[in-house]
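Asker: Quick one, fold the following:
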Amino acid sequence: MGLWCCLLVPPLVWLPGTGLACAAEDPNEVVLLHAWEVDPDLDTQWYYGTPPNYIQSVDIDKLLQGDLQQRVEEAQQIIVKANRGPVEDRRAVLDAVLDALAQKEQNRVLRMVLVSAASSLVQDTEEAQRLWDALEGDAHARRMVEPRLKDWKSQVALDRWRQVLAQPIADVRYAITVLEGIAAVGSSADADLVRRVLLSDGAVLPVQLAAATSLGQLQTSGLEELAGAIADSDIPRGKLLAVRLLARHTGSAAAARLNHIIDVGETAEQSLAYQVLASVDASAALQRAEAMLEHPDSTARRTAIDLLDAQQDVRSLNLQAALLADRNVHIRRQVRENLRRKAAHPELRQAVEDIVRFHLQGDRFEGIEQAVVLVSQLQLHSLAPRLLELVDHPREEVHVRAAWALQTLQLQPEVLEAISQRAERITARLERDATMSFTEEITAAFLFEALGRHRYRPADRYLRKYIPKADQKMRVITRTSAIYALGKIWEGSRDKGLADKLAARMLDDNPLDPEEITVQYASAIALGRIRHPSSIAQLERVPDDPPIARGVAAVWSIEQIRQASDGE
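Answerer: A predicted model of the protein is given here:
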């Protein structure tokens, strides 16, 4: 699915030198696609966000036989490529790297880069053992690898880690690595060693936190008394340590300790205790959900939302719905997505619609923006008049989304007329060279698309003003959407005059002032909709081939025109 401009507020990320915008990743974000990006759905790539996971190849000969600089650069590239996606012939590349390491390469820079390259390629315990063996006698290189051993579930350093814990550890970072490793691959027999670290007088807080986490993973019962003693002591962050000890416990004793910490602890301690309580005793955590929805820590609020969302009653639905206007954008998106899913249940549908109406009339823009998205997702056509009012909302998060949502709904005649009047005023402003912000342009573009999707012919008198390039006086995005709308309005009309004007825009490759690619694309698509037979020759002159957008559009439009001719 393409995306020329996804106005996502917040956050908006600009891609330098492209003029494109894309959103920071969030699974619950809704991309505000323009109608011409999805109608027709040609899978044209307008969105240049996260690059696809192409298979990455490695030059093994250069890695093994090149000069020093080439070998270092190729090893560095292995790291980069492994992070981007699958490495071609990964095992063969790993074999080559391990062979180079086994040869005891003397250049320290190359050796360290090879160690990092190997670490980026290893995937399992057997490969971890091979890497460890290749580094025999190189304590520094092995220390580089040790933090990754837990990810590979490798026990190659377990005996060493036990020896380290048996004596005072001066290196805090290494102590944390050892404790995390033992937590991942150790056994309950290691619990006493970890306990001694936790309770040692010289342990600093980061090491104590790692030790408490490790002990809580190694021993999943019987730590309630220790947790209580630490929580009630004067040990700094004792309650936080206690919660980590109880992370995998179950039963009423652990739940009682956690509830006490929630009652008397500080913000971070309460939040973590509530997360653990949700897994230890979900019913007890659910009883606290209403209060935790107001907790200052967003993770605590998210935990409460998850517990409420597991219920299927109107009260739980309404409780979490209050956070549709939460100050944390990720939480309000999560609640919106939860409500969208709940609306699929007939017994909850009306409650969800009532929530949407409530927030549409609210004074918090955060709740309004999410309610607007729900209007579109749930196709609540009767709420279009309220969306039209919100197009004048002072917050761009609201007015842009309101315009976007309008072009996804079935609109009443009076709403279309009001949109048309607004669109005509916008056109008059642009003709006067009036200043217009980018969000105003996006809002106008969505309104044009609403008129096009409804084939609102009275709009033709001003939408045609967007066809001429005119030094982009009428703005690129609004021109693109206006041309899309004209194609929809005059679909099947075979209007040669209009088609010829659009063909000129499609084919304008003036080297000093070429037409914008989105305008060329929309013009090509519009020709396929208008379907004048003479447009085929013009479409065949398009120099681009698929998957370039204009080439895709030309192929599609030629097919549309020929099918229409064959059907006569």
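Asker: C-alpha from now on. contacts and neighbour counts both.
Answerer: OK.
Asker: Can you show me the strands along this structure?
Answerer: For the chain, the strands defined by DSSP state E cover 13-15, 20-22.
Asker: Buried deepest among these, which one?
Answerer: Of all these, strand 20-22 carries the top mean neighbour count, a mean of 20, counting by mean count of other C-alpha atoms under 10 Å.
Asker: How many neighbouring residues does R455 have?
Answerer: 18 (other C-alpha atoms under 10 Å).
Asker: I meant H140, not that one.
Answerer: Neighbourhood size, H140 [other C-alpha under 10 Å]: 10.
Asker: ok, it to A128 distance?
Answerer: 16 Å (C-alpha to C-alpha, to the nearest Å).
Asker: please give me the structure for this one as well, since I'd like to look at both together:
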Amino acid sequence: MNAQDNIIKNDWPMFADPVMLHEQKILVVADRLIPTWLAALASEANEIRVDAVETIRMASVKKLPGLEVTIDPLIAICADKENSKVLRHTAASALVLQDAKQAESVFVEAVTAGEFEMSLIVEDALRRWQSEALLDIWRKRIERPTSISLMRLAFNGLASNGSDDDHQQLVDYAVNRANRNSLRLEAAQAIAAYSKRPYLTEAAALSIGTSSDLVIAAALASPTPGEQEQDQAVEINQRLCASLSYVASGLAAQSLIAWNPQSILELSEVLESHRNKRSRLAYVTALYETVASDTLVTLAQYLDDADPELRTQVRNWLIQLAEQPELRPGIIQVTQRSVSSDSWRVQEQGLHMAVELEQTQVALDALGLLTSERPEVLVTAAWALRRLQVTATLAPALAYCDGRKLEFLGEKLPRDLEFSINEQFAHLYQMFGQMKYKPASKLLQQFTRKEQALRFRVRASAAWALGKIWEGDLTGDPEIAKLLFTRLTDEAPIPPEDVLVKRMCAIGLARMGSNTPETIAALHKYREQTMRSGEPGFNSLHTGASWALTELTGESFPDPIPEDYNEGPWLLSPFDAKLLKNSN
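Answerer: Alright, predicted model coming up:
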């Protein structure tokens, strides 16, 4: 983890209260940019043309608007075999990226002529464009293989656009043990991707073969069968699910779950703890799709799965299922047990469920998880406490924070948990602010001060919380407004005060109602200092100062102006005389 890798990604009240415009940027393509590239394409100097084509290819990757005018010149470059390979291949790549179907005939001509590199660049695009001209080329290639890469393209082309006979040719190739196993699998995977029916006879024969045969069998059996083939498809796929092949089991389980979840449940002893995530996911999906009150506990066991995506999926399913009245009581019980579980994985998921299902009764258990040694749990517990907002947790949470204060100030936090504990405190401080918990003020003031050992994010959250707690009250603790003003106006160069801290201090002063001439002057000063080229921008101090001035004085200010940007720098750009003038 690093300082920016938050456990809780998008739920930070101090960035949402007050509501401000999010930063906006507008893509601007200079008027002379693309014309400059077109002019370079027409140059007699090969190096300039290569730079131009590569620049257009880069722009195509970034989906720069207006590139359609480059299509015809690029096609012309590809068509002229007198051009260098680098020039033609780069132009072809740019055309593929632009999905320029106008280039089909030129691409087909290059493939027909046996241009290996061009085939690698353009054939997948020709497949997408359903180019019939390549079907015979692909058929002949399979009959007389020369390149693994070209064979792979042929398999996908024929599977995607070919006839039933072509599909059978691929199946025969996959079945033939005389062929290279890697290519047999490529052919079978192409069938799995594009065929509208399974090839069960061939799959059955391979399902008792080698490990490679089992994977190929699973691919050939994976398309959804027609009604008359379903019994046979179930039998073959279940056999493959129970096989010793890690990959075949996952493929077969994925196939069955798409159309027959009951057949997956019949393999519970095999799939429930399978080492292949795909196999487990198929089983868990079957549990979800057939869930009942008496199977909730079985589904909930996967809140402890080793795979984070799978356990998160189960959590989301359980939250969704809680909308059903007959299932909700069981899911509430699962939530309560999860928060008090011995497994950190289950604890984390239970905390999320408690928040989404508004189960405030788990708040006291969540307090105990603040001292967890797992970053996922200690942060999520603080977030859950903030979201649940149970008054009885405020004093214990403050005691916990106060108890770790010296670890912060003495830089003695566990190194592997340092960032996570900072994030944890930020959530707890925001909770104190949202719930206006005045006993936390002393600690929050200590964490708002500029201490080298304290990170900016936790200091900003403390300043934000002070503004919320003392909203509309300047006299309850006069030292707070002084502290916020001092932090706002701190211009010491080493170490400099953080812009985010200054912003939260500006907002806090406005909330408290500190409309002294000094405060107003400081807010105007920092608002003007943080303009972007004389215009209002999205600098966090600029937007914070503007909001504060509006709250305190009623002044209105223009909204921030979106910043222009381009996707450069480019290998070729229009000449700008201003740059030459500025360099002198």
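Asker: on that earlier part again, let me have the strands of the first structure in TSV, extended by distance to T303 of the first structure.
Answerer: Shown next, in TSV, are the strands of the first structure (distance: least, C-alpha to C-alpha, whole Å):
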stretch	distance to T303 of the first structure
strand 13-15	29
strand 20-22	29
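Asker: looking at the ones you listed, which is closest to A343 of the first structure?
Answerer: Across the strands of the first structure, A343 of the first structure has its closest neighbour in strand 20-22 (28.8 Å, C-alpha to C-alpha).
Asker: mind listing the helices for the stretch 1-150 of the first structure?
Answerer: Taking DSSP state H, counting those that start in this stretch, the helices of the stretch 1-150 of the first structure run over residues 35-38, 60-65, 68-84, 90-102, 108-121, 125-134, 139-149.
Asker: For the fifth one, which outside residues touch it?
Answerer: When contacts are defined by C-alpha atoms under 8 Å, 6 or more residues apart in numbering, helix 108-121 of the first structure is touched by residues 68, 71-72, 75-76, 78-79, 82-83, 90, 94, 97-98, 100-101, 105, 131, 141, 144-145, 148.
Asker: quick one on the thing from earlier: which of the helices of the stretch 1-150 of the first structure sits closest to T443 of the first structure?
Answerer: Closest of those to T443 of the first structure is helix 35-38, at 12.7 Å (criterion: C-alpha to C-alpha).
Asker: That closest one aligns to what range in the second structure?
Answerer: Using TM-score structural alignment, the residues of the second structure aligned to helix 35-38 of the first structure are 13-16.
Asker: what do you get for stretch 180-190 of the first structure?
Answerer: Using TM-score structural alignment, stretch 180-190 of the first structure lines up with residues 156-166 of the second structure.
Asker: next one: stretch 347-365 of the first structure
Answerer: Going by TM-score structural alignment, stretch 347-365 of the first structure sits over residues 326-344 in the second structure.
Asker: List the buried residues of that stretch.
Answerer: Neighbour-count burial for stretch 326-344 of the second structure, counted by 16 or more other C-alpha atoms under 10 Å, picks out 327-328, 330-332, 334-336, 338-340, 344.
Asker: TSV please, covering the helices of the stretch 1-150 of the first structure and showing distance to Q377 of the first structure.
Answerer: Formatted as TSV, the helices of the stretch 1-150 of the first structure follow (distance: least, C-alpha to C-alpha, whole Å):
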stretch	distance to Q377 of the first structure
helix 35-38	15
helix 60-65	51
helix 68-84	33
helix 90-102	43
helix 108-121	41
helix 125-134	46
helix 139-149	43
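Asker: for those helices, which one sits closest to T213 of the first structure?
Answerer: Closest approach to T213 of the first structure among these (C-alpha to C-alpha): helix 139-149, 16.0 Å.
Asker: Can you give the distance from that closest one to the centre of its chain?
Answerer: 32 Å (C-alpha atoms, centre = their mean, to the nearest Å).
Asker: Helix 108-121 and that one, what's the angle between them?
Answerer: Counting by axes from the mean of the first three to the mean of the last three C-alpha atoms, to 10 degrees, helix 139-149 of the first structure lies at 20 degrees to helix 108-121.
Asker: What is helix 139-149 of the first structure packed up against?
Answerer: helix 108-121, helix 172-185 (3 or more C-alpha pairs under 8 Å, 6 or more residues apart in numbering; DSSP states H and E).
Asker: Compile the ones you listed into CSV and extend it with columns for distance to T44 of the first structure and mean neighbour count.
Answerer: Below are these laid out as CSV (distance: least, C-alpha to C-alpha, whole Å; neighbours: other C-alpha atoms under 10 Å):
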stretch, distance to T44 of the first structure, mean neighbour count
helix 108-121, 33, 20
helix 172-185, 45, 21
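Asker: would you turn the ones you listed into CSV with distance to V375 of the first structure?
Answerer: Supplementary listing: those in CSV, determined by distance: least, C-alpha to C-alpha, whole Å:
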stretch, distance to V375 of the first structure
helix 108-121, 45
helix 172-185, 46
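Asker: nearest to P547 of the first structure, of these?
Answerer: Among these, helix 108-121 comes nearest to P547 of the first structure, with 32.8 Å by C-alpha to C-alpha.
Asker: how about that closest one, which residues of the second structure does it hit?
Answerer: Under TM-score structural alignment, the match for helix 108-121 of the first structure is residues 85-98.
Asker: ok, now stretch 445-457 of the first structure?
Answerer: Using TM-score structural alignment, stretch 445-457 of the first structure lines up with residues 426-438 of the second structure.
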